[in-house]
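> kindly return the folded structure for what I paste below:
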Amino acid sequence: MSSTKPVAVALIGAGRIGASHAEIVARRLKNATLAAIADPAPGAAARLADQLECPLTYTDIDELLANPEIEAVIIASPARFHTNLAVAAARAGKAVFCEKPMALTLADAELAIAAAREAGVPLQVGFNRRWDRAFAEGKAAIEAGKVGTPQLLRSLTRDPGPFGADPARIPPWTVFFETLIHDFDTLLWLNAGARATEVYAVADALVRPDFKDKGLLDTAVVTIRFDNGAVAVAEANFSAMYGYDIRGEVFGSGGMVSMGDVRRSSMTLFDKDGVSNDTWRLDTDHFIDGYTAELHAFVASVRSGRNSGPDGADAKAALEIALACIASVTERRPVALAEIRG
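All right, here's what the predicted structure looks like:
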């Protein structure tokens, strides 16, 4: 492949996050071109392609994967399809960027990892927080020893309210598989080299208690112990009325670093109503630079053949914690990660 020719990237899944990724590839990346969009829903791919001037659309994913001009795919389908799509794309020789979660079982995680390894293609997972400037600078401070030995860590995700999703359409355990999975990866990344050893989780339906008996969990708090002695807390809620709140913190023997801010900027308004800040309301706004950076890195890995972002092993490590949380909530007890790993 020519070092100057843009990488031909295809999108699988033309929903909200897929559309955001496609727009980044089409309009923000100089090292890539949006070559195709696929979605099985009639008209979905075509509508997005029209907006972004993308030349090819498919409703049959196999037809897209058979196109020899496509070098890489971004998988942004519903989570239950991620593993099969990642495996199929890797076996077709395409580099794979897969939105989280990469898999819902450890067996499926191993399938995706093995498929990418056997095909010799990069496999990157969409843990975008690693690419956010504040989190990246926090990570650099930890690596430089500025907080000493990590002792207490915290990561939280509070989605912007009011909660407007249809609770009946939210798959079971979404709060762990699709929301807190980001926090689990962030905590593992910030506590580099450590492995989770024990998890205790509590979860409830506090936003929509009328759907609790139907399996909805919209609020959770998780305590994680690591083999280096550190203890972490992760929390999530589906409806923060003040905005999209993503934060992290690492307290250590020599200091502390905090990352993330619900405020859009440091501008503060002082007027007759008091003191106020504008806040983030969408992940695609809050993390636009992070999403761009992670996709730029993915495209660069297609050229080099070396993955520079979070990979299948990282996805599996976060998934182990999610599965331990599910067991902990179900059985109302602390769960050792050894039970999950087998």
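> okay, CA-based contacts and neighbour counts for the rest of this
OK.
> which strands or helices does the helix or strand harbouring R303 pack on?
Counting by DSSP states H and E, the element that carries R303 is helix 288-304. Counting contacts by 3 or more C-alpha pairs under 8 Å, 6 or more residues apart in numbering; DSSP states H and E, helix 288-304 packs against strand 7-12, helix 16-27.
> run this one through as well so I can compare:
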Amino acid sequence: MDKITIGIIGAGRIGKLHAEHMSRNRQVVVQTISDVFITDELRAWAAELGIGSVTDNYKDIIGDPSIQAVFICSSTNTHVPFIVEAAQAGKHIFCEKPISLDYRQTAEALKAVKEAGVLLQTGFNRRFDHNFKRAREIVQDGKIGSPHLVKITSRDPAPPGEDYIKVSGGLFMDMAIHDFDMARYLSGSEVTEVYAQGAVLVNPVIGELGDIDTAVIFLKFANGALGVIDNSRQAVYGYDQRIEVFGSEGSVTVQNDHPNTAEISTKDSVSRDNPKYFFLERYHESYIDETRQFIECIVHGGEVPVDGRDALQAEKIAYAAKLSLQERRPVQLDEID
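The predicted structure follows:
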């Protein structure tokens, strides 16, 4: 198989990002992109990338026998039906996170994928960041001994707008879900218990919409390790993404990415430029790598690096965190059906 022909459902920010990256991949032909809103600007953008077809009906992609893989980059509420339809049509699937806002619906989608025998990769792009991958390798190789503590800091530079908050599924499902996946990834162990505390400290409107903008989440892992995640919707200095895994023989840390490594030292202070400001800038290379590996799995066979079960586990942790916040108690993961 020389080239993979793909279709992209959803021409928003992420859909366009994947299309632009794959247009430079010699193993890929982006044949069709669909979106409910078709504009002249979208058509011109697609033509510039060499995408031959733009449609407002996703079924044009699902029903096209020449398309071998589908990228689902549409709104979260559409993911499950699109996955089911794509799987039944025999197409491999890349789906952005989360698969759904209800882990039980996600389980149904995974059942359809398994029955169809197709690949499903989920968009936890942070696993492909070169720094986090190296930290994972260090832990797996036993260089810091047995993991004792996993600490994750994840803070956005600015909160999203009201319209987005209304449909996001909340901070745990929309934002912290990346950190729940990263906790499993770094520790090499499943989460067994979740205890969450949250507050509205950034924007009172977020609280009025029934969500929080600041959180601390405590985790217990099956291997005995403990975890702490702190989240904020607003870090005024930039996109704050740091981790530490502390073990019996040492620790590994990953600091923020900066635009450069220049450091200014004077008698008054030592300073450097702020961290990279936005996630598209911070994780540019990881977005490219995750799609490249997905295509490689289709071409050469093998298991995808982040599968549907990874998505399901992260969603269950997010659900447990929400339940913990509501009921003000630790929640065991085995409570989740």
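> tell me which of the helices and strands packed on helix 288-304 of structure 1 is the most buried.
With neighbours taken as mean count of other C-alpha atoms under 10 Å, these reach their highest mean count in strand 7-12, at a mean of 25.
> superpose on structure 2 and give me the mean offset of the helix holding R303 of structure 1.
Helix 288-304 of structure 1 differs from its equivalent in structure 2 by a mean of 1.0 Å after superposition (mean C-alpha distance after the TM-score superposition for structure 1).
> picking up where we left off before, turn the helices and strands packed on helix 288-304 of structure 1 into CSV, columns for distance to F238 of structure 1.
Conversion of those to CSV gives the following (distance: least, C-alpha to C-alpha, whole Å):
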stretch, distance to F238 of structure 1
strand 7-12, 26
helix 16-27, 17
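> closest to I181 of structure 1 out of the ones you listed?
helix 16-27 (16.2 Å; C-alpha to C-alpha).
> tell me what angle the closest one forms with helix 288-304.
70 degrees (axes from the mean of the first three to the mean of the last three C-alpha atoms, to 10 degrees).
> against structure 2, where does the helix or strand following helix 16-27 of structure 1 fall?
Per DSSP H and E, the first helix or strand lying C-terminal to helix 16-27 of structure 1 is strand 32-38. Using TM-score structural alignment, the residues of structure 2 aligned to strand 32-38 of structure 1 are 28-34.
> shouldn't L101 of structure 2 be in contact with M173?
Yes. Applying C-alpha atoms under 8 Å, one finds L101 of structure 2 in contact with M173, separated by 7.0 Å.
> could you look up the SS state of T78 of structure 2?
At T78 of structure 2, secondary structure determined by DSSP: H, G, I helix; E, B strand; the rest coil is helix.
> measure it to F172 of structure 2 for me?
T78 of structure 2 is 19 Å from F172 of structure 2, where distance means C-alpha to C-alpha, to the nearest Å.
> neighbour count: those two, which is higher?
The neighbour count for T78 of structure 2 versus F172, taken as other C-alpha atoms under 10 Å, is higher for F172 (28 against 13).
> not counting sequence-adjacent ones, nearest residue to the counterpart of that one in structure 1?
Counting by TM-score structural alignment, F172 of structure 2 corresponds to F176 in structure 1. Spatial nearest neighbour of F176 of structure 1, chain neighbours left out: A322 (5.3 Å); criterion: C-alpha to C-alpha, 6 or more residues apart in numbering.
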